[in-house]
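Q: for reference, the sequence and a predicted model appear below.
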Amino acid sequence: MSATDVRPDRERIVEAADRLFNARGVQAVGMDAVRAASGVPLKRLYAAFSSKDDLVLAVLRRREGTWGEGIAATAAGATGARERLLAVYDFLDAWFRSDDFRGCGFINTYGELGGVSPEVADAVRTQKLSFQRYVAALVDELGAPPALAAQLALLAEGAQTTAAIDGRPDAAAQARAAAEVLIDAALRPPR
């Protein structure tokens, strides 16, 4: 931490924890590592977050904001619902190619803590439901059958997992191509 860093403790702590959790996993990172990475003394760290679970939840809230802002920014130039739906996969493509991509932080955290922390499980479910609602609203705007929303959301989730496990950023392009086929089929008039 530099002497000129005046960000509030809480912000520095969450940012440092997010980086560490993403790189190493939640359970592998202790509060002392977060203290060292954030530059916030342990006493002030615990004043900001009474437990590691509270910190994990704050990191998930931060990631939810980052996710939503990233999709919105990528979709900003889109001219219609179809293009905004496909922008999800364009966002994923850029994210998968970033140096710090280690998979979905929500999925990863759920895998580590979802079975033992109802609060973490709820936070992950809330984010996934929020994304599904976003997709459903665009599908509705498009005038396509509601079932398309679940299919497109599953493609996005599957692309995240595939890209993380296989290390293949092209999973986003493959998911986008499949999404185009699904969208076109859903909009095709019945015979």
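A: All right, it came through fine. The model shown is predicted, which means the values in this text are computed figures rather than measured ones. Numbering: from 1, shown residues only.
Q: for the rest of this, base every contact and every neighbour count on C-alpha atoms.
A: Fine.
Q: how is the residue sitting nearest the centre point of the chain assigned, secondary-structure-wise?
A: Centroid-nearest residue in the chain: Trp67, 4.8 Å away (criterion: C-alpha atoms, centre = their mean). Counting by DSSP: H, G, I helix; E, B strand; the rest coil, the backbone at Trp67 sits in helix.
Q: below is an additional structure, to be compared with the one above:
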Amino acid sequence: MKANTTSQKIAANLEQAFAASGFAEQGVDALRDASGVSLRTLYKYYPSRQKMVMAALEYRHQRYLQDIFTPPDATSEQSLSEILEAVSQWMQHNAPTGCLFHSAVAAYPNDEEILHMLQAHKHEVIERLVAVCKMPQAAGELAIIHEGLTQAWPTHKEQALAGAKRLAKLLCE
């Protein structure tokens, strides 16, 4: 996903900053530096820390969907195994310490908007998995496989992928 506008560029930079350093450690000066704009410009687009977090999560959401799922108009179909491979590559390169959405909720446990963003992100991911796999009856199982892989990745890495693939194979049989 390419950031085209100033607000998207800021959101992309904030996403990277939060992914690298978490949500609690960075003050406004660090976020300004990470965003690559002046403090005035940062606050023009995102007038609060909560808005900065939301922008970063929305940008992350769109990037995740684009990186994991083949575009709907593509000529080739994706298998569940290919999607799990893509998720493991995503985790390795973009989220080695775990899901940024879960980290945001952990950092801001009383923020309903951030919680809603987590829920919306996970819901759309599962909708895409169901559509790709053509298994509407298995939405819960697909959610568990996906979440299991993303949550187990920080400690189990390739073993998490192998386990997710075994479960996916059993589900598809």
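A: All right, it came through fine. Note that the coordinates shown come from a computational prediction; the quantities given were computed from them, not determined experimentally.
Q: where does the TM-score land?
A: Once superposed, chain against chain, the TM-score is 0.85 (TM-score structural alignment, normalised by the length of structure 2); 169 aligned residues with a C-alpha RMSD of 2.3 Å.
Q: the residue nearest to the centre of structure 1 -> structure 2?
A: In structure 2, the residue matched to Trp67 of structure 1 (TM-score structural alignment) is Tyr64.
Q: can you check Ala87 of structure 1 too?
A: Aligned partner of Ala87 of structure 1 by TM-score structural alignment: Glu82.
Q: contacts only, for its match.
A: Contacts of Glu82 of structure 2 were listed using C-alpha atoms under 8 Å, 6 or more residues apart in numbering, and none were found.
Q: give me the element it is part of.
A: helix 80-94 (DSSP states H and E).
Q: can you tell me what Gln151 of structure 1 aligns to in structure 2?
A: Per TM-score structural alignment, Gln151 of structure 1 is aligned with Glu141.
Q: what about that match, neighbour count?
A: 16 (other C-alpha atoms under 10 Å).
Q: look up how far Glu127 of structure 2 lies from the alignment partner in structure 2 of Asp122 of structure 1.
A: By TM-score structural alignment, Asp122 of structure 1 lines up with His116 in structure 2. Distance of His116 of structure 2 to Glu127 of structure 2, computed by C-alpha to C-alpha, to the nearest Å: 16 Å.
Q: how about Ala104 of structure 2?
A: From Ala104 of structure 2 to Glu127 of structure 2 the distance is 22 Å (C-alpha to C-alpha).
Q: who has more neighbours, these two?
A: Ala104 (23 against 16).
Q: contacts only, for Arg60 of structure 2.
A: Ala12, Glu15.
Q: how far away is it from Ala138 of structure 2?
A: 26 Å.
Q: list the buried residues for the longest helix anywhere in structure 2?
A: Taking DSSP state H as the criterion, structure 2 has its longest helix at helix 112-133. Residues of helix 112-133 of structure 2 classed as buried under the neighbour-count rule (16 or more other C-alpha atoms under 10 Å) are 114-115, 117-118, 121-122, 125-130, 132-133.
Q: in stretch 148-155 of structure 2, what counts as buried?
A: Counting neighbours by 16+ other C-alpha under 10 Å, stretch 148-155 of structure 2 gives Leu149, Thr150, Gln151, Ala152, Trp153, Pro154 as buried.
Q: of these, which is the nearest to Ala11 of structure 2?
A: Thr150 (22.6 Å; C-alpha to C-alpha).
Q: now do whichever strand or helix holds that closest one against helix 80-94, angle only.
A: For Thr150 of structure 2, the enclosing helix or strand under DSSP H and E is helix 139-156. Counting by axes from the mean of the first three to the mean of the last three C-alpha atoms, to 10 degrees, helix 139-156 of structure 2 lies at 40 degrees to helix 80-94.
Q: summarise which helices and strands helix 139-156 of structure 2 is packed against.
A: For helix 139-156 of structure 2, the packing partners by 3 or more C-alpha pairs under 8 Å, 6 or more residues apart in numbering; DSSP states H and E come out as helix 80-94, helix 112-133, helix 158-172.
Q: residue range for the last one in structure 1?
A: The alignment of helix 158-172 of structure 2 onto structure 1 (TM-score structural alignment) spans residues 169-183.
Q: now do the buried residues in that stretch.
A: So, applying 16+ other C-alpha under 10 Å, buried residues of stretch 169-183 of structure 1: Pro169, Asp170, Ala171, Ala172, Ala175, Arg176, Ala179, Glu180, Ile183.
Q: show me what contacts the last one?
A: Okay, so that is Ile183 of structure 1. Here Ile183 of structure 1 is in contact with Arg82, Ala144, Leu148 (criterion: C-alpha under 8 Å, 6+ apart).
Q: same thing with the second one?
A: With contact set as C-alpha under 8 Å, 6+ apart, Asp170 of structure 1 has these partners: Asp93, Ala163.
Q: how much space between it and Leu20 of structure 1?
A: 26 Å.
Q: and Ile144 of structure 2, how far is that from His93 of structure 2?
A: 22 Å.
Q: likewise for Ala131 of structure 2?
A: 26 Å.
Q: tell me which of Ile144 and His93 of structure 2 has more neighbours.
A: Higher neighbour count among Ile144 of structure 2 and His93: Ile144, with 15 against 9, using other C-alpha under 10 Å.
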